[in-house]
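Visitor: below: sequence and its predicted model.
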Amino acid sequence: MSELLDTPADSPARSLAELRLRIQRLHRERGEPSLRALSKQVLKAVSHTTVRAVLRCQTLPRWEHLQAVVSALNGDVDEFRLLWVAVRDAENPVAMPAEEIAIPRKLMENQDRSASSNGAPSSRPASSEAIKTSAGARSAPPPEDGARRSLWASAGEPLVGHEDAVVNLAFSPDGSSLASAGADGAVLLWNLTAEESTAKRIAQHAGPVWGIAFSPDGKVLASASSDSTLRLWELSTGNPIADAGESDAQPVVHLEGIWAVAFSPDGKLFATASDDRTAMVWNAQTGGTACVKFSGHTEGVLCLAFSPNGAILATGGDDSSVRLWDIETGRAASKPLSGREETRWSVAFSPEGRTLASRLEETDKEDCPTTTGHKDAVVSIAFSSDGQLLATAGLDGAIWVWRPAVLWHPPTGELVGFPILGHTDAVVDLAFSPDDRILASGSADGTVRLSDPLTGELLFPPLAGHSDAVVGVTFSGDGEILASCSEDATIRLWDPTTGRTLCEPLRGHTGPVGKVVFGPDGSILASCSDDGSVRLWQSRDAVTRIAELEREVEELSGKYLQALEEIERLKAQLRR
């Protein structure tokens, strides 16, 4: 209430504070349901991270996100619409049409590129001294000019077919196909080898599809849904894989929704994690023969991972425990790994299989023993390729790097790690570069940061440019490109060795971009969005682009000369 008294009645801050107090009061009146519970209730694909941002209301949330949360809380949508409009109008008293806004923004981008042309780009990360003197900067270095500059553009029209938000993407191992999963329950398989990408609807679940995974050999695709089923599809025919002795394929069924699916390293088995408190391992070749059922969690099983040798399955649940299972014997491989009482959203083995880590959503119970240095939910986790480092990202805005990568060590419980601070809002995603020399982080503060994972030192000033939360970061396979996607509906490409942008923002989506993924050879980038579309972006070298521009100039020059001739002809007529 004090923040209302301290701000002018007509200020944007006052309007936002009123909206914040109202949504937080509604949350309390409904018994303060958890982030996960709310994210499950909303009709559209809204993550628990987005739900938290709406409840915090530090900045004006997107209307569709606020509407979804208010509806899940059984609030008055019309009342909140009026409050939201009041904040929007207070922050933007004179709303310019979109076409008028686009011109100044374009001019500003051109000015930025022009100003950068006089600077000599460096091929190595800036020195620590240079970083220290510029660490407070709010923008990334300007784009690099010259023949080495990579250019990316849309590979064609958007791939449409989903009727709701597209929430997940996966390339086949050979890059010939792209699978997309939607909140509409559909799974589409796109053929990328044809002259025009074509889609085949290979699955239609009765609920949102949260997980898709290709088998290691690329011959089978699995789709997991909140409708409690998982289906396997033979990609060569597009047909479902049948149970042994059955004429028709039957979906893998749990008693409640399936949150995760994973193939074993050899592709012979797959495992599912369900809200029915069980995890199951199945025969991938028959698609419905259960090999073993693991029971022990007291709440829903949300995530799982096979060890690199395929002998152990790790599961994490809503009961705050991580459990290890011996697939051969069908028994627990160890006692439950429990820390503080919290939900575990994902688990992952290090590449060499000796260590295990989990992603957590913390509760407010401060008397529980802590297993991480975070002060809020841990929402992203990444291992270095050699398994020696583990990075975790939290809604508290901090990144922790653990050395060695051991979160639980039964004999001693010893933890070794250090924080990387700097983001001013939740850190949503993390990625190691292929050579493990750079740790990239994307945050709700709208920036990307590149840090040295061994020292925590910031390699460049924050990479700024997105106007909304950065929800995904990913490196190309060769490590030469870093892609970031944002709720501002754009994708940005960065040179991780200089911190410079490689090209103008990739625009085309009309809604938040939730995920980006590179194809195996790095020449194709796929993105999916709340607007229900998938887009492909293709790299083109400078020589090709110059040739295209020269052809355009030649065509324009021809039209210009024709126009001059027409002008002279008309003038001659007037003189007669």
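Guide: Now that the structure is in, tell me what you want to look at.
Visitor: only C-alpha atoms for contact and neighbour calcs from this point on.
Guide: Will do.
Visitor: any idea how many residues pack against the closest residue to L506 other than its chain neighbours?
Guide: Excluding its sequence neighbours, the residue lying closest to L506 (CA to CA, 6 or more residues apart in numbering) is I491, at 5.0 Å. The local packing of I491 (other CA atoms under 10 Å) involves 26 other residues.
Visitor: I491 and L450, how far apart?
Guide: Per CA to CA, to the nearest Å, I491 is found 17 Å from L450.
Visitor: repeat for P496
Guide: 8 Å.
Visitor: give the residues shared as contacts by the two.
Guide: Common neighbours of P496 and L450, using CA atoms under 8 Å, 6 or more residues apart in numbering, are I438.
Visitor: so the residue nearest to L506 sits against G508, correct?
Guide: No. Contact between I491 and G508 fails when scored by CA atoms under 8 Å: they sit 9.3 Å apart.
Visitor: structure two is appended below for comparative analysis:
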Amino acid sequence: MAELEGPKAIVQLLHDATTKWQLRQTLEGHSHYVWSVAFSPDSTVLASGSSDKTVRLWDVATGQLRQTLEGHSHYVLSVAFSPDSTVLASGSANKTVRLWDVATGQLRQTLEGHSHYVLSVAFSPDSTVLASGSADETVRLWDVATGQLRQTLEGHSDYVRSVAFSPDSTVLASGSADKTVRLWDVATGRQTLEGHSHYVLSVAFSPDSTVLASGSSDKTVRLWDVATGQLRQTLEGHSDNVRSVAFSPDSTVLASGSADKTVRLWDVATGQLRQTLEGHSDNVRSVAFSPDSTVLASGSYDKTVRLWNVAMDGEV
């Protein structure tokens, strides 16, 4: 693990009075694509995973680099904080998941077993289980305390691009290049949601656990009713792949990041587009809201992370 000096943080505040969401900072320092961003549960730290094989931890308030976590031998494709704030997970193209101690930056464990890239990682709400989705077409469930494999979920016929737990802990969702979303429920079995015409690249549950969003290479976002599995709405407007989706903490806004270099903000209740955030010069690969609802982060192939000031209810 190496600790570096903070990178140059370019503050670019937009002064247009009609702008609801403002660019707050651009975080520079990665030397290659930024694949994934995630906020700590207390909203003070942002993690970013990159093709430069590192995870960087940034201070959200100042934009300064806190630590660089090194050890992966290939791209870091996904990062996630445990809800209890003690562990950071990173999934890599080297087929492993690494668990890091958030307080010290030290490596706790390396989880091995996948036979291909680990494309997505997600913690259960109680922080005891980690799910990992892989290009080997499986989802693996790991015991966070021991690092032992609990279960392997099979059924997808292509890469598992994204995994997410519902906030109420009852469902695990997986999105795949086989064009489907699967809902895994220990009590009732498995459900498959069909409708996308191309790869499913990202899945996310609304904080109230009632809606699942899926972003796809078919350039759309679909909103599904979790209880019934029925399609609620299809959100259209992006001109290229939708790489990442994330709900605001109050479940009213959905952010979608796309290969068209933009982030779109959608009203969940109506499906209407609220705003399009522009500024990245390459694919937007990951989006995430801070748990305190004040910041939206976007990570891009342009090697930067952008932090946007969140203005809910039309406030600037």
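Guide: It's in. These figures come from a predicted structure and were not determined experimentally.
Visitor: measure the equivalent of the residue nearest to L506 of structure 1 over in structure 2 to L65 of structure 2 for me?
Guide: For I491 of structure 1, the aligned residue in structure 2 is V263 (criterion: TM-score structural alignment). Applying CA to CA, the value for V263 of structure 2 to L65 of structure 2 is 24 Å.
Visitor: now do the buried residues in stretch 205-220 of structure 1.
Guide: Going by neighbour count (16 or more other CA atoms under 10 Å), the buried part of stretch 205-220 of structure 1 is 205, 207-216, 218, 220.
Visitor: could you do stretch 102-114 of structure 1 as well?
Guide: In stretch 102-114 of structure 1, counting by 16+ other CA under 10 Å, buried: R113.
Visitor: what residues in structure 2 pair up with that stretch?
Guide: On structure 2, no counterpart of stretch 102-114 of structure 1 exists by TM-score structural alignment.
Visitor: now that stretch: how far from the chain's centre is it?
Guide: 28 Å (CA atoms, centre = their mean, to the nearest Å).
Visitor: and if you look at stretch 213-222 of structure 1?
Guide: On the basis of CA atoms, centre = their mean, stretch 213-222 of structure 1 sits 21 Å off its chain's mean C-alpha point.
Visitor: contact partners of that stretch?
Guide: 170-174, 211-212, 223, 230-236, 261-263, 265-267.
Visitor: how long is it from one end to the other?
Guide: End to end - CA to CA - stretch 213-222 of structure 1 spans 5 Å.
Visitor: what's the end-to-end length of stretch 463-471 of structure 1?
Guide: Start-to-end span of stretch 463-471 of structure 1 (CA to CA) is 14 Å.
Visitor: okay, the closest residue to R545 of structure 1 other than its chain neighbours and G316 of structure 1: tell me how far apart.
Guide: Counting by CA to CA, 6+ apart, R545 of structure 1 lies nearest to L151, which is 7.7 Å off, once chain neighbours are set aside. Going from L151 of structure 1 to G316 of structure 1 by CA to CA gives 42 Å.
Visitor: tell me which of the two has more neighbours.
Guide: In this view L151 of structure 1 and G316 are compared by other CA under 10 Å, and G316 has more residues nearby, 31 against 17.
Visitor: how far away is the more buried one from V322 of structure 1?
Guide: 4 Å.
Visitor: in structure 2, what stretch matches stretch 425-439 of structure 1?
Guide: Alignment of stretch 425-439 of structure 1 against structure 2: residues 198-212, by TM-score structural alignment.
Visitor: what comes into contact with stretch 266-280 of structure 2?
Guide: In contact with stretch 266-280 of structure 2 (CA under 8 Å, 6+ apart) are residues 21, 233-235, 251-255, 261-265, 300, 302.
Visitor: make that stretch 201-208 of structure 2, sorry
Guide: Identification of contacts with stretch 201-208 of structure 2 by CA under 8 Å, 6+ apart yields 161-168, 173-177, 211-217, 242-251.
Visitor: also stretch 447-454 of structure 1?
Guide: 389, 401, 423, 436-442, 457-466, 469-470, 484, 496, 499.
Visitor: what of stretch 44-58 of structure 2?
Guide: 30-40, 59-61, 64-80, 90, 299, 305.
Visitor: swap in stretch 300-310 of structure 2?
Guide: Residues outside stretch 300-310 of structure 2 that contact it (CA under 8 Å, 6+ apart): 20-35, 48, 280-286, 293-299.
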